[in-house]
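Trainee: the sequence isn't on hand, but the structure is:
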């Protein structure tokens, strides 16, 4: 067997339901986007303005829409799966919108973490983009394990459904929690078990400095690295909501993973615009809570009575999210930003644990 035949056989091997070439192709697209983002668009550290944030976010959202269209066409043409193309496309877009909307809560947590570690805005974007690499791996592990469990034990979907309904109800009725990041056990653990510099060193995550006791040069972490670690741990906490929510839409692991990552890619770009106006989205949390309850209830309906048309799921999800955004913008018009920001901050921290 020739080398090219061995490579071809490897690429055609299936991994969690899809050929390896599909997974490698998607990851190649993601890393090409990140390389273009860091190496061309944001080669120099600078503070990203709201206008630039919106333009870059529009680029990522447009790319995610085009990718969803390509998925739709590839499934429909039978190049990827025998599954109906319309069903695959609609579930991709539904998963994308759900993940994008649920991720809005993450924005204030990220802002608080950067503020706690005194990270200037000019270094924040680069840290967020590097954090995506960790998210790609961690979300992949969570989704892979979740898919394997659901395939082996389909009754776990009932647990997912109950969890989503419970989370949605909790979001609507549970009061806000403590927002002091210094009390976070992860932050305290890292500071106790790592050498951490008092000052930033530009965009570096690690530096070599003399040990105060021995005088030898040793590796120290910078506050930028600690911020990156805490942000990614917070993302894992938020994934506990979003991953079961997408599994409630489809158990196609490739659709779940690609929709998840595409939504997160754009969130990093949108962060700088959202962080400046997140106080305007105070009432969105109730819309997101209803989305979670709807998706959780849909799991029980699907398992007992039969699958709900994915177009209905997409329509209800989009309507709830759009309604929550519109009502929030209308209700908070002319309100002082500081007061609304405090409320939004406490709500986001409560969800992050």
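Mentor: The structure has been received and is ready for your questions. Just so it is clear, the model here is predicted, and its values are computed rather than measured. Numbering: from 1, shown residues only.
Trainee: okay, CA-based contacts and neighbour counts for the rest of this
Mentor: OK.
Trainee: what's the closest non-adjacent residue to the residue nearest the centre of the chain?
Mentor: Among the residues of the chain, the one closest to the centroid is residue 264, at 4.0 Å (CA atoms, centre = their mean). Leaving aside its sequence neighbours, residue 264 sits nearest to residue 100 (CA to CA, 6 or more residues apart in numbering; 7.0 Å).
Trainee: check it against this one:
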């Protein structure tokens, strides 16, 4: 897939304009969005992603279109998992509802910039060393096992907490921070003649750095579905574009996706296996099969896309069935429901 320079430039300009417009609007008019507002915006972003995928199909064929859709769905599902942590961060820092959109937007912009750097590094590494797929695959399988262990036996009533990372602790130690939300969406303010960071600054750093940690899983995962940097970038852009709307639209529904963690573990394990099979298929390491390609099945993109849809579908159906069953049981016992 050959992408002309002008397409890259136009794409990046459009992305910057869209995010800049969002930031300016939210910065001037912070508010808690209505369900209608987020539903329309989310519908527009999803429609734009589908149209983009169809455009890839028309201009580059079904193979690349399938890679984009598989990557977009994977990034979207992993991003939904991020929302659990975002909810915890918002609660921990007591972010007023009317400021949460702005906090999410700035955090998402930071995440997109950092993911762009990850994508450039990952693409360069893949072009230079084909054996990097072994590392990506092993890392995803390790992550999948770890995620599955964390979710097995994890009850809905378990309390989760957000632990500040080293960067946040260093910033709070080095710079004075005010605890007042009177400064709204500003990141810095003047208090008692001193420049201080606002709670909004700490929140957006928490959101951005937390998403960066999630990118350690998602970027290798999408490279397991497509090695085209342009498609990798656009899958991430469209996934992050709808993340803010999903946060407000889904709300408590997120708590009903009780098997999401297990579903994502299966998804990451599948992509990890796919990466290792691809690495064996393209093998150049001298200590494996004498440096020759290993005749294994290189999973095609149509199979990957189908597997992703099945995994996510089963996860959603099983989760909703489980929570519905628990609600009915609680109702029969006369217990209050959420």
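Mentor: In hand now; what should we look at? Please read all numbers here as calculations on a predicted model, not as lab measurements.
Trainee: quickly find the element holding the residue nearest to residue 264 of structure 1.
Mentor: Assessed by DSSP states H and E, residue 100 of structure 1 sits inside helix 85-116.
Trainee: how far away is residue 246 of structure 2 from residue 46 of structure 2?
Mentor: Residue 246 of structure 2 is 11 Å from residue 46 of structure 2, where distance means CA to CA, to the nearest Å.
Trainee: what touches both of the two?
Mentor: Here residue 246 of structure 2 and residue 46 have no joint contacts, going by CA atoms under 8 Å, 6 or more residues apart in numbering.
Trainee: what residues does residue 95 of structure 2 make contact with?
Mentor: residue 200.
Trainee: neighbours around the residue lying closest to residue 43 of structure 1 once chain neighbours are set aside, how many?
Mentor: Spatial nearest neighbour of residue 43 of structure 1, excluding adjacent residues (CA to CA, 6+ apart): residue 37 at 7.8 Å. By other CA atoms under 10 Å, the residues close to residue 37 of structure 1 number 16.
Trainee: over to residue 189 of structure 1?
Mentor: 10.
Trainee: aligned partner of it in structure 2?
Mentor: Under the alignment (TM-score structural alignment), residue 189 of structure 1 pairs with residue 170 of structure 2.
Trainee: what lines up with residue 248 of structure 2 in structure 1?
Mentor: Using TM-score structural alignment, residue 248 of structure 2 pairs with residue 272 in structure 1.
Trainee: can you give me the strands in structure 2?
Mentor: 188-191, 194-197 (DSSP state E).
Trainee: pick the most buried one from those.
Mentor: Neighbour counts (mean count of other CA atoms under 10 Å) averaged over each of these peak at strand 194-197, with a mean of 16.
Trainee: what's that strand aligned against in structure 1?
Mentor: Residue span in structure 1 matched to strand 194-197 of structure 2, by TM-score structural alignment: 218-221.
Trainee: average offset of that stretch relative to structure 2?
Mentor: Taking mean CA distance after the TM-score superposition for structure 1, the mean distance separating stretch 218-221 of structure 1 from the aligned residues in structure 2 is 1.7 Å.
Trainee: show residues contacting that stretch.
Mentor: The contact list for stretch 218-221 of structure 1 (CA under 8 Å, 6+ apart) reads 194-197, 205-211.
Trainee: who's in contact with the equivalent of residue 325 of structure 1 over in structure 2?
Mentor: Here residue 325 of structure 1 is matched to residue 316 in structure 2, going by TM-score structural alignment. For residue 316 of structure 2, the contacting residues are 257, 259-260, by CA under 8 Å, 6+ apart.
Trainee: between these, which is closest to residue 327 of structure 2?
Mentor: Nearest to residue 327 of structure 2 among the contacts of residue 316 of structure 2, counting by CA to CA, is residue 257 at 13.8 Å.
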